[in-house]
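In: predicted model and sequence below, questions to follow.
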Amino acid sequence: MTIKTSLCAGAALGVFLLGATAVQAQDTTTSWKGAPLFTNDTLTFKVRGRVYEDFVSQDVDRQTGADFEANVTRLRTARLGVEGTWNANWAYKAEASISSGGGVTAWEDLILEYKPNDNLSIMAGNFKTVAFENISSSRYITMMERGPYNDVLDVGRVMNVQVKANGENWTAAVAISGDSLNNADPTATATGGSETVGVNGRVTFVPINTDTTKVHLGAWARVRDRQDQANFTYQARNNTNYGARYVTTGAVGVSDKMIGLEGLFIQGPFSVQGEWAKADVDRLANLSSDFTTYYVSASWFVTGEIRNLDVKKGELGRTRILNPMTSGGLGALELAVRYDNVDLTEFNIAATAGEYKAWTLGATWYPHPYVRFMANYTKSENDNAAVGADVDVDTLQFRAQFDF
């Protein structure tokens, strides 16, 4: 599945102009939700976007090969898009990444949604479907990056048709999936030209949901087959979007089956969050391997804020800042710690299919809800004991972030 990515920015601008023309046809009201929100009867229209600017300092210590240091300033991402509704039943979102990790332009969320009632949603488009931190916006997660848990599972945005139901404290969703909208189409040949296909589902339940205490539990599963596309690769980056991956299987997966568990406990300004997943991978020549991955993190809002769990969506929302600088306060301060683990040692055909372990410390200052200044330090070990190719990586990174 592919689209000419050079047209992404132009398409987003075109949608904006069409929306502006539509809302001018009748009287409109304007409110503020990080950016102007135009409302005309049941029609709404809003421009959305985000910018993350990073500095990364990395020290790489190799057991074999040359050690090195790197210091870079980089644009992690810059996105522009629109979202809105036609009435209470129909909604849309279209967002393009104008630049992401080196100037690559691509589609992000591209969604058409139909809601026959408040408890049922049917969505089609390019979006994420499984894993708690994965489907939660990067604007709201605790650390600068989601970590190797997402990287190794390859649970990013793909084309989906999803049916999702929810109640006051639960959600249940099932989806049929294809490939990412940004990937090249498989070439049609005498042996076939089919893209990746999969089926996945996710359920969440919040047994405790008070103003100060929340418990989120969830589980998901996914089955997928590469069809005529390249083999799946399972790999882990060092809790950053920058640099190489030193633990990787190479392209070995023909199909895989995954299950995952997720949990979040919030008690006032304190929270503990974790996820675990197991994957069974079918390879060529009737071989198979499996791997596990997990992380555990904890955070504390020194200034008393409470993380925002959107119970009806089963994901994180925007934190309410108690004393933002826009109202004369000092903003909010959050401190956090995280441990990550990815174990690929069963894939003994690849020299670098080892184990990844890392600790990350984080601090985030929120002047107000739409701006964050973040600092993360990660000490990671990439253990490839089979070939004596261990790599230790220390990464210090800073981010200035805003969204609208």
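Out: Sure thing, it's come through. Please read all numbers here as calculations on a predicted model, not as lab measurements. Numbers count the residues shown, from 1 in each chain.
In: CA only for contacts and neighbour counts going forward, please
Out: Noted.
In: need the residue closest to the centroid of this structure.
Out: Nearest residue to the geometric centre of the chain (C-alpha atoms, centre = their mean): residue 134, 3.8 Å.
In: contacting residues around the helix or strand hosting that residue?
Out: For residue 134, the element it lies in under DSSP states H and E is helix 132-135. With contact meaning C-alpha atoms under 8 Å, 6 or more residues apart in numbering, helix 132-135 is reached by 128-129, 141, 146, 150, 155-156, 218, 262, 275, 314-316.
In: helix, strand, or coil at residue 18?
Out: Look at residue 18: counting by DSSP: H, G, I helix; E, B strand; the rest coil, its state is helix.
In: hold the first one in mind and look at this next one:
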Amino acid sequence: MRSPDGAFTFKPRIRVTADLSNTFGSDYDSRNLTTTELRGLRLGAQGKIAGGFSYWIEGDIADNAVSVANAFMAYSTKWGGRDLEISMGQRLNDRGVEGGTPEDMVPFLERSLMVSTIGPERGAYGVGVSSKLTGSVWHASLSVTGDAISGGATNDSVTVMARTHWSPFKTDAGHLHLGGWGFVEDLTPNASVASRSLVVSSRGNDNLRLQGGVYADPKGSKGLGLELGGVQGSGWLMAEGGRRVLETAARDYDQDAYSVSAGFFLTGEKPPLSAKTGTWARPKVLNPLGADGYGAVEIVGRYDQADYSDIATGGEGDSWLLGVNWYPTNNTRVSAHWSAWSVDNRTGTFLGDDSGNTATVRVQTAF
């Protein structure tokens, strides 16, 4: 909806994601599960207000819990001929290609182990101030945030995060992508940092997780990530990796992870990796499903790995993934992904080295 002068707009945002997942081949029978899950039901709105202001708010119903995702107000202007946006509130981290992209636009059903590992303790969202300066083939961002929206019973941690990317050699056929990001966080006094429980292959199987280890007397952490990839014709390739150093009273611990991913549109679409923002968007389907079209078909693959073994209770894990994404229209998607995974946990219920396979089918609509 738009006011007659265009100064005020209101756009509803809706996302419905449903998964059917089957895990097999594990040495633990309780890991070999077949599950159905409403992966996410997200409702919200975004729009503009006169004077260069905009807003975005949305809530998510997933895993039998309700949470707030993006909830911020922003001011946009020009600075040196470039687009400058300053926002206040809670919004998704600008943390790499996969980590900075909304879940419904990432080519995979779950973000990589690299995204889960190389990030602040508070997770993907934080409340604070963010800024982003954008050119035609580059952007730079800086944010200072506390924890995500919470009850306010304890002090927040503080995280300073920055990212930049550059897309040189841009032509109609594609572009190269170069990027890097980093963060420093100051953790509030705490007895310990609980073991991270990282999703491996499918969020629907809670018994299939990689445990990151427990850290006593944490003080803070810092992380660094690098991005290298690009688009050529209907294909794309991306490598992301980094290291997080968790600082404790005893000593510092390294956490390493990386991912290599690729994809190709069999139906001729151009991969929607933005040269301007350095993140994924929804593909523009050339022939939407209907009388004269059948949608877009994309083949994707990824290898990702995470290593927490610098601490005695930290695990290691990796996975190989192959999948097909069918986009009947710009706003709908049906995916079938298979992954072969390996997990070696040193804490938790499922100890030791284990491997198996997970197949997942997803149906999604989002606008």
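Out: Received, thanks. Note that the coordinates shown come from a computational prediction; the quantities given were computed from them, not determined experimentally.
In: before we move on, the earlier item: residue range for the helix holding residue 134 of the first structure in the second structure?
Out: Alignment of helix 132-135 of the first structure against the second structure: residues 97-100, by TM-score structural alignment.
In: neighbour count, secondary structure and distance to residue 16 of the first structure added to the contacts of helix 132-135 of the first structure, as CSV?
Out: What follows is the contacts of helix 132-135 of the first structure, written out as CSV (neighbours: other C-alpha atoms under 10 Å; DSSP: H, G, I helix; E, B strand; the rest coil; distance: C-alpha to C-alpha, whole Å):
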residue, neighbour count, secondary structure, distance to residue 16 of the first structure
128, 18, coil, 24
129, 25, coil, 27
141, 17, coil, 28
146, 19, coil, 30
150, 19, helix, 32
155, 17, coil, 29
156, 18, coil, 26
218, 22, strand, 37
262, 20, strand, 37
275, 22, strand, 38
314, 25, coil, 29
315, 20, strand, 28
316, 20, strand, 27
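In: these into JSON lines, with extra columns for distance to residue 224 of the first structure?
Out: Putting the contacts of helix 132-135 of the first structure into JSON lines (distance: C-alpha to C-alpha, whole Å) gives the following:
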{"residue": "128", "distance to residue 224 of the first structure": "15"}
{"residue": "129", "distance to residue 224 of the first structure": "13"}
{"residue": "141", "distance to residue 224 of the first structure": "27"}
{"residue": "146", "distance to residue 224 of the first structure": "22"}
{"residue": "150", "distance to residue 224 of the first structure": "16"}
{"residue": "155", "distance to residue 224 of the first structure": "11"}
{"residue": "156", "distance to residue 224 of the first structure": "13"}
{"residue": "218", "distance to residue 224 of the first structure": "20"}
{"residue": "262", "distance to residue 224 of the first structure": "21"}
{"residue": "275", "distance to residue 224 of the first structure": "21"}
{"residue": "314", "distance to residue 224 of the first structure": "23"}
{"residue": "315", "distance to residue 224 of the first structure": "24"}
{"residue": "316", "distance to residue 224 of the first structure": "26"}
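In: show me where the stretch 1-150 of the first structure has strands.
Out: Using DSSP state E, counting those that start in this stretch, the strands found in the stretch 1-150 of the first structure span residues 29-32, 36-40, 43-62, 68-85, 90-100, 106-117, 120-127.
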